[in-house]
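Undergrad: Dropping the sequence and predicted coords here.
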Amino acid sequence: MREKKTQQETSIGTKSVWAGEREYLVHGATQVPVVLSVAYGYEDMDEWYDVAIGKKPGHIYGRNTNPTVNALEDKIRILEGAEAATSFSTGMAAVSNTLYTFLVPGDRIVSIKDTYGGTNKLFTEFLPKLNIEVTLCETGNHKEIEAEILKGCKVLYLETPTNPTVKITDIARMTKAAKKVGALVIVDNTFATPINQNPLELGADIVLHSATKFLGGHADALGGVICGPKNLIDKVYHYREINGAAMDPMAAYLILRGMKTLKLRVTQQTESAMKIANFLQKQDWIEAVYYPGLESHPHHDIAKKQMKGYGGMLSFALRGGVDTVRSFLPRLQLANRAANLGAVETTYGPARTTSHVECTPEERSAMGIPEGLVRLSVGIEDVEDLISDLEQAFSYLSGK
């Protein structure tokens, strides 16, 4: 007789549906409820105190914890194979709260030039004001990154694949260097998702997600989550509970609901992105296609080693730059032209109005982002329809 599997032993697709929910179900419900209460009452003063100081499980106030939010944290924690997780109102709140927790004046952080625009602004504008030294290395230049790490740093911050140029960094290799100097390794895993990559298994200390994107998958809720060892996550949770960037329980519910189809969505998006990337490579109007699944990608071998799939994100540079972008994007019919990604609908957007709108053209150029670059978040539509849509838009350009 076959033994009954526990949830921890099931596949990641099954965990996406079931993990972390059962203890939060009430009244026979099969779905986690949205608990909108700000405060939680206690008749027994000693029990109230024990919950308040963390001696007993429970909830006191919505800025600290919430049952719906806890269910989401548990699900993501299990998918990433982590001991603990905590959440935030947005993905950038997850990034900033985590960095501010572990960095103090005089510290040094090493990262890469190609991080998301908001993260890059933390590195170039906000952290230096706190007398925190920031060194940004060429993404993919592993020898340069290693050399800067070995000079000493408090934090190594990686984003892989990067937004929007989908460059790849060898997490295991960089983590090995970071451990030599006692640095904390934080990895933004938003583009890959737990379906395609698990940074903790590769040696990272903390894995971070903008849950707004692929985890939620429906472009209707903001949120951020980090996972890792309890001793580290507890420190970030304490910073967040005092500084107030708590996730809204309704947002947590929407992301939790979206995550039930995470494996299905990401699998479809990954397969479609590969086909679209191959199609784009053959088009006369394309100067370059950026997708780690392509053998022409400079970091393809690293991606192949550390990722289970190459993801639903790619980008491409159009010949003619911004002027071509202005003509091309409005012709697409199966497309949201918007500053978002990871949704069920396909979304296009130039880096200059989406991921790096905060940066100047000169700053984007220094990061290797052409003004004619378009970020493409592949949805779950039939890929043949998406390719046909691209074909008619290219035909329009050629017929002008």
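TA: Yep, that arrived. In this text, all values refer to a predicted model and were calculated from it rather than measured experimentally.
Undergrad: From now on I want contacts and neighbour counts done on CA atoms only, so please keep to that.
TA: Will do.
Undergrad: Now for residue 393, how many residues are close by?
TA: Neighbour count for residue 393, taken as other CA atoms under 10 Å: 18.
Undergrad: Tell me the spacing between it and residue 334.
TA: Distance of residue 393 to residue 334, given as CA to CA, to the nearest Å: 11 Å.
Undergrad: The structure to be compared is supplied as follows:
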Amino acid sequence: MPDKKTHFETDAIRIQTPTTGEREHSTPLYMTSSFTFESAEHARAMFAKEIEGNVYSRYSNPNTDEFIAKMCRMEGADMGVATSSGMAGVFGCLAGILNQGDHVLASRSLFGSSHQILSQILPRWGISFTYADVGQTDSWEELIKPNTKMLFLETPSNPGLDLIDLEWAGNLAKAHNLIFVVDNCFATPYLQRPIEFGADLVQHSATKFIDGQGRAIGGVIVGSETYMEKIQFFTRHTGPALSPFNAWLFSKSLETLPVRMDRHCDNAETLAGFLGVHKNVNFVKYPFHKDHPQIELAMRQMEGGGGVVCFEIKGGYEKATSFIDNIKILSRSANLGDTRTIVTHPASTTHSKLTEEERELVGITPGLIRIAVGLENSADIVGDVKQALE
């Protein structure tokens, strides 16, 4: 493993599983469900955790270990767990720590499935929640109850790209002894590191920018040892393990994360600039665009604006669906973080399970379009958006 003083790009490439006797340059795949023991005593000591090593790939595997080690170094975390999907990671952060009677204070601007876990699943076990509005942070402290145990948020938010001041949120959590959890999927650790602002846990859907090529599903949770030990226990025994193959893909993908994110940011900023002056657009939101109401905050806590742009098209639902239907080069999909630019209508897809009132509260209007900007030539991306708008 490289020295702690090495840079992000070097860590992404050089943190690697020790080589075998074959002296391979690239980490091999460890496609095995279990591992053998040297003796009965060796097996006993492994299960007693007296010595470290691999027992079963649901617990650990050299490929998942390498992926976790990279993510921990990048985020500045003590330890981590790799999960079968990003939502398994969200659920692990919540169910792995919270108990019956606990309360969660969450940002209202969350991904649709995160909302479903908070509103439909956790209440079955007596865990309640309250939403706090991103634009009314002065009221957050008033929403904290005696049984509030966790502050859960994502920034930038999906799909509205609302930002939350991580330093402020970290101070709020510390003042009230709350477990501070951040979904850092949109920014990635290359652009934003919430632990530096006081986060206890950071969660990612590795399916998105971590993989970056639309190939595999997975997630990862990293954070302080105090909470990660509980989450590790929960995930080991409930089974949302990441496959060795997907872990191998994600670890290799991290080697190119910096160069990919630089291109995502450049292309997204170009597209936002075009949309910001188009006659058929009501507004555009991109963290580093001059019209974003929180651009100063974005530039203070992020290294770049990320790869997602959202905008509201004039004419509402009818014009939004017409725009999507007239796209010729870009992809119509509900995913994001791919090399390919993806166009999504959140109100009818990713956030369709929210009520109309719930969507309005977080700015998901019938005319809102989310574009996950890929790595194609920026002129081609803008050109396709332009012809579909017009």
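TA: That came through fine. Note that the structure is predicted; figures quoted are calculated from it, not measured.
Undergrad: Report the TM-score for the pair.
TA: Superposed pair, TM-score by TM-score structural alignment, normalised by the length of the second structure: 0.96. Supporting alignment: 390 aligned residues with a CA RMSD of 1.6 Å.
Undergrad: how about the helices in the stretch 201-350 of the first structure?
TA: Here the stretch 201-350 of the first structure has its helices, by DSSP state H, counting those that start in this stretch, at 230-243, 249-259, 262-281, 300-306, 321-328.
Undergrad: For residue 38 of the first structure, which non-adjacent residue is spatially closest?
TA: residue 62 (4.7 Å; CA to CA, 6 or more residues apart in numbering).
Undergrad: what's near enough to touch the equivalent of that neighbour over in the second structure?
TA: Aligning on TM-score structural alignment places residue 62 of the first structure opposite residue 57 in the second structure. Contact analysis of residue 57 of the second structure by CA atoms under 8 Å, 6 or more residues apart in numbering lists 32, 33, 34, 243, 244.
Undergrad: swap in residue 266 of the first structure?
TA: Residues near residue 266 of the first structure by CA under 8 Å, 6+ apart: 195, 214, 311, 312.
Undergrad: Which residue in the second structure aligns with the second one?
TA: Translated: residue 214 of the first structure. For residue 214 of the first structure, the residue aligned by TM-score structural alignment is residue 209.
Undergrad: That match touches residue 338, doesn't it?
TA: Yes. Assessed by CA atoms under 8 Å, residue 209 of the second structure is found in contact with residue 338 at 6.6 Å.
Undergrad: These two: which is more packed in?
TA: For residue 209 of the second structure versus residue 338, neighbours defined as other CA under 10 Å are more numerous around residue 209 (27 against 23).
Undergrad: Roughly how far does that one sit from residue 247 of the second structure?
TA: Taken as CA to CA, the span from residue 209 of the second structure to residue 247 of the second structure is 14 Å.
Undergrad: can you check residue 165 of the second structure too?
TA: Remark: distance between residue 165 of the second structure and residue 247 of the second structure (CA to CA) = 31 Å.
Undergrad: before we move on, what about residue 108 of the second structure?
TA: According to CA to CA, residue 108 of the second structure and residue 247 of the second structure sit 31 Å apart.
Undergrad: Repeat that for residue 237 of the second structure.
TA: Distance, residue 237 of the second structure to residue 247 of the second structure, using CA to CA: 19 Å.
Undergrad: try residue 133 of the second structure
TA: From residue 133 of the second structure over to residue 247 of the second structure the distance is 35 Å, taken as CA to CA.
Undergrad: Neighbour count for the two, which is higher?
TA: Neighbour tally, residue 133 of the second structure and residue 247, criterion other CA under 10 Å: the higher count belongs to residue 247, 30 against 16.
Undergrad: which one is the more buried one nearest to, not counting chain neighbours?
TA: Residue 247 of the second structure's closest residue in space is residue 64 (CA to CA, 6+ apart), at 5.0 Å.
Undergrad: check contacts around that neighbour.
TA: With CA under 8 Å, 6+ apart, residue 64 of the second structure has these contacts: 82, 242, 243, 244, 247, 248.
Undergrad: Recalculate using a threshold of 7 Å.
TA: 82, 244, 247 (CA atoms under 7 Å, 6 or more residues apart in numbering).
Undergrad: What spatial separation is found between the residue sitting nearest the centre point of the first structure and residue 82 of the first structure?
TA: Centrality entry for the first structure: nearest residue to the mean C-alpha point is residue 190, 1.5 Å, by CA atoms, centre = their mean. Distance of residue 190 of the first structure to residue 82 of the first structure, computed by CA to CA: 16 Å.
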